[in-house]
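Participant: How does the following fold in three dimensions:
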Amino acid sequence: MSHDNVEVKPDTRNHKGFFIQEGQYKFMGIDQSGWALICVDDATCHYVDPDSLELVGSAEQ
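Facilitator: Next up, the predicted model:
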């Protein structure tokens, strides 16, 4: 299963309330408490509100 590339919306905060940098992340899934896990690389991941994410490169209209 491939992971989707996502972008975070401006002013997105992680589950601790800290702003995270805008840019592309890999969407890893949603945990039991409803947070979306997104990662820059194997060492840098964030839990964010799924509503703060936008798919990158999805079907163009």
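Participant: CA atoms for contacts and neighbours, from now on please.
Facilitator: OK.
Participant: Give me the secondary structure label for the residue sitting nearest the centre point of the chain.
Facilitator: Closest to where the C-alpha atoms of the chain average out (Cα atoms, centre = their mean) is Ile38, at 3.9 Å. Following DSSP: H, G, I helix; E, B strand; the rest coil, Ile38 is assigned to strand.
Participant: Help me confirm that it comes into contact with Gly23.
Facilitator: No - contact criterion Cα atoms under 8 Å: Ile38 and Gly23 do not qualify, at 11.2 Å.
Participant: Over to stretch 11-20 now: how far is its first residue from its last?
Facilitator: Distance between the two ends of stretch 11-20: 8 Å, counting by Cα to Cα, to the nearest Å.
Participant: one more to put side by side:
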Amino acid sequence: MPPNAKVIVKETVFYKCGDSCERAPAGRYRLERRSDCIGFCKRSGASAFTLSLDSFIQHLNEGRIALV
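Facilitator: Modelled structure (predicted):
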């Protein structure tokens, strides 16, 4: 993944938060590669949520997430 990669969450994307699933807010995020997942960071640099690499690729292929 290129440094400073950015994405737009366009449609409904859910992520696991403890024992429940949360809906990720639509909008632009900076990506951060972690050992086995992808971190989505807000413009302020704060971490918003993470997705497994498999889930990230699935949402990208389905058009819910777009690289910019």
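Participant: Please name the nearest non-neighbouring residue to the corresponding residue of structure 2 for the residue nearest to the centre of structure 1.
Facilitator: In structure 2, the residue matched to Ile38 of structure 1 (TM-score structural alignment) is Phe40. In space, and not counting its chain neighbours, Phe40 of structure 2 is closest to Leu31: 5.0 Å by Cα to Cα, 6 or more residues apart in numbering.
Participant: what's near enough to touch that neighbour?
Facilitator: Asn4, Ala5, Lys6, Val7, Ile38, Gly39, Phe40, Cys41 (Cα atoms under 8 Å, 6 or more residues apart in numbering).
Participant: I'd like the distance between the spatially closest residue to Leu53 of structure 1 that is not a sequence neighbour and Asp42 of structure 1.
Facilitator: Sequence neighbours aside, Val8 is the residue nearest to Leu53 of structure 1 in space, at 4.7 Å (criterion: Cα to Cα, 6+ apart). To Asp42 of structure 1, Val8 of structure 1 is 18 Å away according to Cα to Cα.
Participant: So which of those two has more stuff around it?
Facilitator: Val8 (23 against 6; other Cα atoms under 10 Å).
Participant: wait, which of the contacts of Leu31 of structure 2 is closest to Ile65 of structure 2?
Facilitator: Val7 (6.6 Å; Cα to Cα).
Participant: Superposed on structure 1, what's the mean shift for the host helix or strand of that closest one?
Facilitator: According to DSSP states H and E, Val7 of structure 2 maps onto strand 6-9. Its matched residues in structure 1 lie on average 1.0 Å from strand 6-9 of structure 2 after superposition (mean Cα distance after the TM-score superposition for structure 1).
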